[in-house]
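K.L.:
Kindly generate the corresponding structure for this input.
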Amino acid sequence: MNGGGEGLAAPATSGAAVSPLEWKFSQVFGERTAGEEVQEVDIISAIEFDRTGDHLATGDRGGRVVLFERTDIKDHGGHRRDLERMDYSISRHPEFRYKTEFQSHEPEFDYLKSLEIEEKINKIRWCQTANGALFLLSTNDKTIKYWKVQEKKVKKVCEMNVDASKSMENGSVASSMSASSKPYLANGACKESPISSPSNDTSFPSLHLPVVTSQETSLVARCRRVYTHAHDYHINSISNNSDGETFISADDLRINLWNLEISNQSFNIVDVKPANMEDLTEVITCAEFHPTHCNMLAYSSSKGSIRLIDLRQSALCDTHSKLFEEQEAPGSRSFFTEIIASISDIKFAKNGRHILSRDYMSLKLWDINMDSGPVATFQVHEYLRPKLCDLYENDSIFDKFECCLSGDGHRVATGSYSNLFRVFGCSEGSTEATTLEASKNPMRRQVQMPARPSRSLGSLPRVLRRGADNSGADANGNSFDFTTKLLHLAWHPSENSIACAASNSLYMYYA
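P.N.:
Now for the predicted structure:
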């Protein structure tokens, strides 16, 4: 089960070594049958647990958001407070069920720029719940939407009041009304007629009234606000602030600060656009708020650096308070250096002390109090270094893999090709490095990663080959497939449980 600790640098957390986890398959949603062709719109493009871990949201390329809810807590009468007091290491089998789905975004066309805007969901972020309603943000390339999902009672007509007693009562009312009306003669005189007792008269039909009931409940998703016209480039990330009132959105060159209640105005807090676009050397790839300090946020760049900024310093935060980047080894620069150094995702640890970053080749763990270099480095794709030319040819080298941390900070995880994902232990003395396949029977693999690449980057040909392969083998002889990739995954906030997306399927594992 353990793949050794190759590429593991200094320990990230102090304390005794934590024993490796034994991962087990839990559930799968949207499983494909053998030979079934997957529609492009069904491929999952975003995953996010809410703060309690009781709800999970996924977004797909078709612009839909699907919500799942935890059922094993309700079924067994568990309470959230009891669960928070439980030991984190206790193995529990989480069970989720489909809750609802809604169409979040539709394809659009920007007539001013003659650009088609895809409906694909780039990111989903949960907001604070209130009065039993769920709130979340979802975004495509240009538009952010704020959704409220709430149970509403469905009113429907279940029956007519055809009860005999009710009929008699209605008949009495009708007869009394009819009896009170007096016929008039042609000359205007009133013809008096004896009024019979209404209670004894049954010759009038019953007045039927519908009975409306509201017993059933239905989940209704309503778009509360639309935040638009604030980004010239594609939105790559959104992040909620711990104050519960604001959030940020980031594209290649700018980061905007929004108030949840105000959709027609945002504040530009970071702008890296040069006066002359020819001088552009790096772009913003991801941005995230600190989990507890509402004045701090971090953003990563295509050059492999992470900048920590403090909103208290100035309104425009173009100057960072801290810069985290790893120095290049002398003589190691090549054609691919900047491409593989680009950070595709960053995540703050739950305690806010560490930042996890994912570039194409590795995971890096940073201590925000130590900007000299990462405290731990985990090699994920080192065995692909000899194939960088092929990866460039088929555009796989530009794939953006996400990363996540466990709630206790003892482990980190990320995805890879062939629908594999990797879990590393980052506590002191840990050698945990497990590779699993997203399937009902997760096959544990030991991917041997050499300390040094078999070929130096300098020896790679500058003239790139055409017709590159889509498949190959790692250093241990295991075949891998560039066409299947596990890009999106999320760790449960308080348990050892992982949700990951392989194409249109959502797999869940626990340990």
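K.L.:
Only C-alpha atoms from now on, for both contacts and neighbour counts.
P.N.:
Noted.
K.L.:
So which elements touch the helix ranked longest in the chain?
P.N.:
As assigned by DSSP state H, the longest helix anywhere in the chain is helix 164-180. Of the remaining helices and strands, none touches helix 164-180 by 3 or more CA pairs under 8 Å, 6 or more residues apart in numbering; DSSP states H and E.
K.L.:
Check which residues of that helix are buried.
P.N.:
167-176, 179 (16 or more other CA atoms under 10 Å).
K.L.:
just stretch 321-329 next, same as before
P.N.:
So, applying 16+ other CA under 10 Å, buried residues of stretch 321-329: 322-325.
K.L.:
Next: stretch 366-376.
P.N.:
Quick answer for stretch 366-376 (16+ other CA under 10 Å): 366-368, 373-376.
K.L.:
how long is that stretch from one end to the other?
P.N.:
7 Å (CA to CA, to the nearest Å).
K.L.:
cool, stretch 369-379 as well?
P.N.:
End-to-end span of stretch 369-379 (CA to CA): 23 Å.
K.L.:
isn't residue 326 right next to residue 373, touching?
P.N.:
Yes: counting by CA atoms under 8 Å, residue 326 touches residue 373, with 5.4 Å between them.
K.L.:
thinking again about what came up before, just how off-centre is the longest helix of the chain within its chain?
P.N.:
61 Å (CA atoms, centre = their mean, to the nearest Å).
K.L.:
next one: stretch 94-107
P.N.:
Chain-centre distance of stretch 94-107: 11 Å, with CA atoms, centre = their mean.
K.L.:
buried sites along it?
P.N.:
Buried-residue list, stretch 94-107, by 16+ other CA under 10 Å: 94-96, 100-102, 104-105.
K.L.:
residue ranges for the strands of the stretch 351-500 of the chain, please.
P.N.:
Applying DSSP state E, counting those that start in this stretch to the stretch 351-500 of the chain gives strands spanning 354-358, 362-367, 376-379, 403-405, 411-415, 420-425, 433-437, 471-473, 479-481, 488-491, 497-502.
K.L.:
so which of those strands comes closest to residue 31?
P.N.:
strand 497-502 (9.6 Å; CA to CA).
K.L.:
in what helix or strand does the residue lying closest to residue 357 once chain neighbours are set aside lie?
P.N.:
Nearest residue to residue 357, sequence neighbours excluded (CA to CA, 6 or more residues apart in numbering): residue 346, at 4.4 Å. Using DSSP states H and E, residue 346 falls within strand 345-348.
K.L.:
Now find how far off-centre that strand is within its chain.
P.N.:
On the basis of CA atoms, centre = their mean, strand 345-348 sits 13 Å off its chain's mean C-alpha point.
K.L.:
Following up with a second sequence; could you model it the same way so I can compare the two?
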Amino acid sequence: MNGGDDAAVTAGSGPPTSLEWRFSQVFGERTAGEEVQEVDIISAIEFDKSGDHLATGDRGGRVVLFERTDTKDHGGTRRDLERADYAIRHPEFRYKTEFQSHEPEFDYLKSLEIEEKINKIRWCQPTNGSLFLISTNDKTIKFWKVQEKKIKKVCDMNVDPSKAVGNGSLASSSKSSSPSQFVANGLYADGAHNDFSFPPGGIPSLRLPVVVTSQETSLVARCRRVYAHAHDYHINSISNSSDGETFISADDLRINLWHLEISNQSFNIVDVKPANMEDLTEVITSAEFHPIHCNMLAYSSSKGSIRLIDLRQSALCDTHSKLFEEPEVPGSRSFFTEIIASISDIKFSRDGRYILSRDYMTLKLWDINMDSGPVATYQVHEHLRPKLCDLYENDSIFDKFECCLSGEGLRVATGSYSNLFRVFGVAPGSTEATTLEASKNPMRRQVQTPSRPSRSLSSITRVVRRGSESPGSDSNSNSLDFTTKLLHLAWHPTENSIACAAANSLYMYYA
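P.N.:
Sure thing, here's the model as predicted:
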């Protein structure tokens, strides 16, 4: 497959072939031996709906925006470029701007430090050439507007020295920027009065600068609204509704519904907090709105279940319309069962038909019309099962890996250790299972695993007992580094392009 070609598959044409991934770009690449600062580590990645903008958030509370450039070099839309047969080698992005979204805070009532780390970023509908997005740390959500503004410059003085009769009238760029049009006694050349003139006689020596607007522009990020004081626990998710007006925010025990224009109140739509906290058995781990129906949303739990709720049923969604969970295999329970079953991330497919979930060991694909079990299970960390004790001791077992789907829904991806990430084909009959490394040579560790993902729990058990892989190694027998992990990644909404974060570096790949 040539670089940049999309793997378009028509119905009945059979499973797509495996993609050949290539390195595209890297931002913030580390030099050998460079020590990465904690505040520079990327903690969130998000493409906008068009795919022309990409946002990243880091642990220092900053949001960095990138914009696509290869579709602008020749003018016109991407489709126009394709029709004109321009040779676009691969998607190219450039740094656009950055701003400080959150600052560290201290809750004096609870004696609690609130980190500035950005947990999630979500793009909102752009308007009049301005970009809008919401970002959140553990407690506070902010709504940002990023727009280009013309730069105002100080140029000439308001009085022509050769005609210095002297009143020191103050020029306004809305009137004129030419100093020759100002005359004495507070009058303009056209006879209009200057409202800012000094008393008759003036001060001959006083000369004031004229501020004019130039054609140069600068990007300005402005916080439009702050949504605060609505969560007692750490916010783990925010998600926009398809109506373009509302969004949800979720913490461990509650999900709140907000209107973008109203920052001083929200509606609590899900509350799983028991009357007695000792009775607490599970917490909310991730939540997302349906991409098409604004009345539907899904949230996952630490017990490995996904609940689909309908906002039309009641104001407080205590009951779910559908529950998706995989039945436990008798005799397979262990100390780690619940820990590794906890879902760290869920994503809807673009058409809203499927939900992709990521737990510690696997990726699971669920059909929202079938709640008996996942339609496919993809093994990500099965080779780590013999090392669960060590992973528990060093807290790696609690790492929260994200997942993503391609725009056409034919592939899914998620991260792993040693800055590896995996891409699986989900089309019927597909055997695609590719492992890549976040580096300039992603194919260095690529391994094709021609194994059909299976729903059968017995087949999963057989994989576990096979024991063909050494503990702490990947499926290519390479030792894994648990200090380097690829937690965050995003798939371009319309093309086979992936952005992923390895510490402070943003790597981009295409196929």
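K.L.:
now what about the TM-score between them?
P.N.:
Comparison of the two superposed chains (TM-score structural alignment, normalised by the length of structure 1) gives a TM-score of 0.84, and 458 aligned residues with a CA RMSD of 2.7 Å.
K.L.:
picking up where we left off before, residue 275 of structure 1: which of the buried residues of helix 164-180 of structure 1 is nearest?
P.N.:
Closest to residue 275 of structure 1, out of all of the buried residues of helix 164-180 of structure 1 and judged by CA to CA, is residue 170, at 81.0 Å.
K.L.:
The closest one is in contact with residue 177, isn't it?
P.N.:
No: applying CA under 8 Å, one finds residue 170 of structure 1 not in contact with residue 177, separated by 10.7 Å.
K.L.:
Just give me the match in structure 2 for residue 250 of structure 1.
P.N.:
Counting by TM-score structural alignment, residue 250 of structure 1 lines up with residue 250 in structure 2.
K.L.:
ok, its match to residue 96 of structure 2 distance?
P.N.:
For residue 250 of structure 2, the distance to residue 96 of structure 2 - CA to CA - is 30 Å.
K.L.:
Please state the offset of the helix ranked longest in structure 2 from the chain centre?
P.N.:
When structure 2 is parsed with DSSP H, its longest helix is helix 457-466. Using CA atoms, centre = their mean, the mean C-alpha position of helix 457-466 of structure 2 is found 35 Å from that of the whole chain.
K.L.:
what comes into contact with it?
P.N.:
329, 382-383, 385, 454 (CA atoms under 8 Å, 6 or more residues apart in numbering).
K.L.:
any chance of the residues you listed in a markdown table, plus distance to residue 416 of structure 2?
P.N.:
Output for the contacts of helix 457-466 of structure 2, formatted as a markdown table (distance: CA to CA, whole Å):
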| residue | distance to residue 416 of structure 2 |
| --- | --- |
| 329 | 25 |
| 382 | 11 |
| 383 | 12 |
| 385 | 14 |
| 454 | 20 |
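K.L.:
Tell me the buried residues within the residues you listed.
P.N.:
Buried among the contacts of helix 457-466 of structure 2 (16+ other CA under 10 Å): 382-383, 385.
K.L.:
All the helices of structure 1, in order from the start?
P.N.:
Under DSSP H, structure 1 gives helices at 72-75, 80-85, 164-180, 337-341, 388-393.
K.L.:
tell me, the shortest one lands on which residues of structure 2?
P.N.:
Aligned by TM-score structural alignment, helix 72-75 of structure 1 corresponds to residues 70-73 of structure 2.
K.L.:
same check, this time on the fourth one
P.N.:
Residues 337-341 of structure 2 are matched to helix 337-341 of structure 1 when aligned by TM-score structural alignment.
K.L.:
excluding its backbone neighbours, what's nearest residue 20 of structure 1?
P.N.:
residue 432 (5.5 Å).
K.L.:
if I look at the one you found, how far off is residue 18 of structure 1?
P.N.:
To residue 18 of structure 1, residue 432 of structure 1 is 9 Å away according to CA to CA.
K.L.:
Translate residue 218 of structure 1 into the numbering of structure 2.
P.N.:
Residue 218 of structure 1 maps onto residue 218 in structure 2, by TM-score structural alignment.
K.L.:
typed the wrong thing, it's residue 56 of structure 1
P.N.:
Residue 56 of structure 1 maps onto residue 54 in structure 2, by TM-score structural alignment.
K.L.:
One more: residue 110 of structure 1?
P.N.:
That one, residue 110 of structure 1, aligns with residue 107 by TM-score structural alignment.
K.L.:
From what I see, its match and residue 113 are in contact.
P.N.:
Yes: look at residue 107 of structure 2 against residue 113 with CA under 8 Å: they come within range, at 6.2 Å.
K.L.:
that older thread, after superposition, how close is the match of helix 337-341 of structure 1 to structure 1?
P.N.:
Superposed on structure 1, stretch 337-341 of structure 2 shows a mean distance to its aligned partners of 0.4 Å (mean CA distance after the TM-score superposition for structure 1).
K.L.:
buried ones in that stretch?
P.N.:
Neighbour-count burial for stretch 337-341 of structure 2, with 16+ other CA under 10 Å as criterion, is recorded at 339-341.
K.L.:
Ok, stretch 429-445 of structure 2 next?
P.N.:
430-440, 442-443, 445.
K.L.:
ok, of those residues, which one's closest to residue 418 of structure 2?
P.N.:
Out of the buried residues of stretch 429-445 of structure 2, the member with the shortest distance to residue 418 of structure 2 (by CA to CA) is residue 437, at 7.7 Å.
K.L.:
Spatially nearest residue to that closest one (excluding sequence neighbours)?
P.N.:
Counting by CA to CA, 6+ apart, residue 420 is the residue found nearest to residue 437 of structure 2 once chain neighbours are left out, at 4.4 Å.
K.L.:
Tell me, how many residues neighbour the one you found?
P.N.:
25 (other CA atoms under 10 Å).
K.L.:
isn't residue 264 of structure 2 right next to residue 225, touching?
P.N.:
No: taking contacts as CA under 8 Å, residue 264 of structure 2 lies outside contact range of residue 225: 9.5 Å.
K.L.:
Looking at these two now, which is surrounded by more residues?
P.N.:
A count of neighbours by other CA under 10 Å puts residue 225 above the other of residue 264 of structure 2 and residue 225, at 17 against 13.
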